[in-house]
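K.L.:
The following comprises the amino acid sequence and a computationally predicted model.
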Amino acid sequence: MRAALKEFPEFARQALGCNWDGLASALKPNGSLFVLGRGPSWAIANEVALKFKETCSIHAEAYSAAEVIHGPMALVEAGFPLLTLCARDAAYNSCISTSEKLAGEGAKAFITAKDVNKSTPIGFVATGHPLTDALCLVIPFYMFVESYARQLGLNPDQPPLLRKVTRTK
């Protein structure tokens, strides 16, 4: 972990160079999307799903790559968009397996891994530690989602019906 943290600024710079633009071809305005992860990458999957809803009006749902096969996968049909976020950890192979399974069922699957046959790899940075791997996944996503929202004619800094600052009583 210490080595990965020491090198994190460089890993973050590398993550800025990751291109996720291919994902746009699978997305539909006001459509749906599954975002999968496990462990640390599941936390990132939840953030990704929230930002897709907030900035792009896409109904994105985050699921554990282990749990999506117990019900939600029934919604997957030909062309259904799927984004699987893989950290290099104990769940790595499981995430790949789930993405490949759903791609085999017709999902338009994108994944942050190279060891795939049916899913489409998208850019990622392997940092040598699963926690910093997960952090480096969110960097190219933020760049992508801002660009995609603007392509849709939306302002990601002023989402409809949402306030960036909330007040609770």
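P.N.:
Cool, the structure landed.

K.L.:
contacts and neighbour counts: CA atoms only from here.
P.N.:
Fine.

K.L.:
which parts of the lengthiest helix in the chain are buried?
P.N.:
Ordering each helix of the chain by length in residues (DSSP state H) puts helix 130-151 first. For helix 130-151, the neighbour count (16 or more other C-alpha atoms under 10 Å) marks 130-141, 143-149 as buried.

K.L.:
Outside of that helix itself, list whatever touches it.
P.N.:
Applying C-alpha atoms under 8 Å, 6 or more residues apart in numbering, the external contacts of helix 130-151 come out as 4-5, 8, 11-12, 15-21, 24, 40-41, 44, 48, 51-52, 55-56, 85-89, 123-127, 155-156.

K.L.:
which stretches of this protein form strands?
P.N.:
32-37, 59-64, 81-84, 108-111, 120-121 (DSSP state E).

K.L.:
most neighbours per residue, which of these?
P.N.:
Counting by mean count of other C-alpha atoms under 10 Å, strand 81-84 has the highest mean neighbour count of these, with a mean of 28.

K.L.:
for comparison:
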Amino acid sequence: SSAEVRHGPMALIDADYPLLVFAPRGAEQAGVLSLAADMRQRGARVLLAAPDDIAERNLTLSRAEHPALDPILAIQSFYRMAASLAEARGLDPDQPRHLSKVTRTH
């Protein structure tokens, strides 16, 4: 929620702190868009993911047939983006460093 950001991690915001902000359709969208604008004014690098009717978006969120399903599409988009980013950095998202399929309890 945008309110949680305003009452917590605001101290972290500066030009070296990139933000990925999701603003799907719904009652919360206006508050999230306001937060993104405020963060830009504070100098943060904001990457705004929103539906195509939001002019200031950087990434377009797909719209589901029903707005309640939009978050599922947003999550799918995020995972595709994360995988592409890993590959662009020369990493294999299916073989992350320091990850073991075996958990040992001592």
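P.N.:
On my side now, so go ahead. Please read all numbers here as calculations on a predicted model, not as lab measurements.

K.L.:
With structure 2 overlaid, how far apart is the longest helix of structure 1 on average?
P.N.:
When structure 2 is overlaid, helix 130-151 of structure 1 sits 1.4 Å from its aligned residues on average, using mean C-alpha distance after the TM-score superposition for structure 1.

K.L.:
can you state the direction angle for that helix and strand 32-37?
P.N.:
Between the axes of helix 130-151 of structure 1 and strand 32-37, defined by axes from the mean of the first three to the mean of the last three C-alpha atoms, to 10 degrees, the angle is 160 degrees.

K.L.:
Give me the distance between the spatially most central residue of structure 2 and residue 29 of structure 2.
P.N.:
The centroid of structure 2 falls nearest to residue 20 when counting by C-alpha atoms, centre = their mean (3.8 Å). Applying C-alpha to C-alpha, to the nearest Å, the value for residue 20 of structure 2 to residue 29 of structure 2 is 14 Å.

K.L.:
And for the alignment partner in structure 2 of residue 103 of structure 1, nearest residue in space, chain neighbours not counted?
P.N.:
The alignment partner of residue 103 of structure 1 in structure 2, by TM-score structural alignment, is residue 40. Closest residue to residue 40 of structure 2 apart from its sequence neighbours, by C-alpha to C-alpha, 6 or more residues apart in numbering: residue 46 at 6.2 Å.

K.L.:
sorry, back to before: what's the burial count for the match of residue 103 of structure 1?
P.N.:
17 (other C-alpha atoms under 10 Å).

K.L.:
One more: residue 91 of structure 1?
P.N.:
Residue 91 of structure 1 has 19 neighbours, counted by other C-alpha under 10 Å.

K.L.:
can you tell me which residue in structure 2 aligns to it?
P.N.:
So residue 91 of structure 1 corresponds to residue 28, using TM-score structural alignment.

K.L.:
Switch the strands of structure 1 over to JSON lines; also include distance to residue 97 of structure 1.
P.N.:
Shown next, in JSON lines, are the strands of structure 1 (distance: least, C-alpha to C-alpha, whole Å):
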{"stretch": "strand 32-37", "distance to residue 97 of structure 1": "12"}
{"stretch": "strand 59-64", "distance to residue 97 of structure 1": "13"}
{"stretch": "strand 81-84", "distance to residue 97 of structure 1": "10"}
{"stretch": "strand 108-111", "distance to residue 97 of structure 1": "11"}
{"stretch": "strand 120-121", "distance to residue 97 of structure 1": "13"}
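
K.L.:
nearest to residue 74 of structure 1, of those strands?
P.N.:
Closest approach to residue 74 of structure 1 among the strands of structure 1 is made by strand 32-37 (11.9 Å; C-alpha to C-alpha).

K.L.:
what stretch of structure 2 does that closest one fall on?
P.N.:
Going by TM-score structural alignment, strand 32-37 of structure 1 sits over no part of structure 2.

K.L.:
Report the inter-axis angle for that strand versus strand 59-64.
P.N.:
Using the same axes, to 10 degrees: strand 32-37 of structure 1 against strand 59-64 is 20 degrees.

K.L.:
which strands and helices sit next to strand 32-37 of structure 1?
P.N.:
When contacts are defined as 3 or more C-alpha pairs under 8 Å, 6 or more residues apart in numbering; DSSP states H and E, strand 32-37 of structure 1 packs onto helix 40-56, strand 59-64, strand 81-84.
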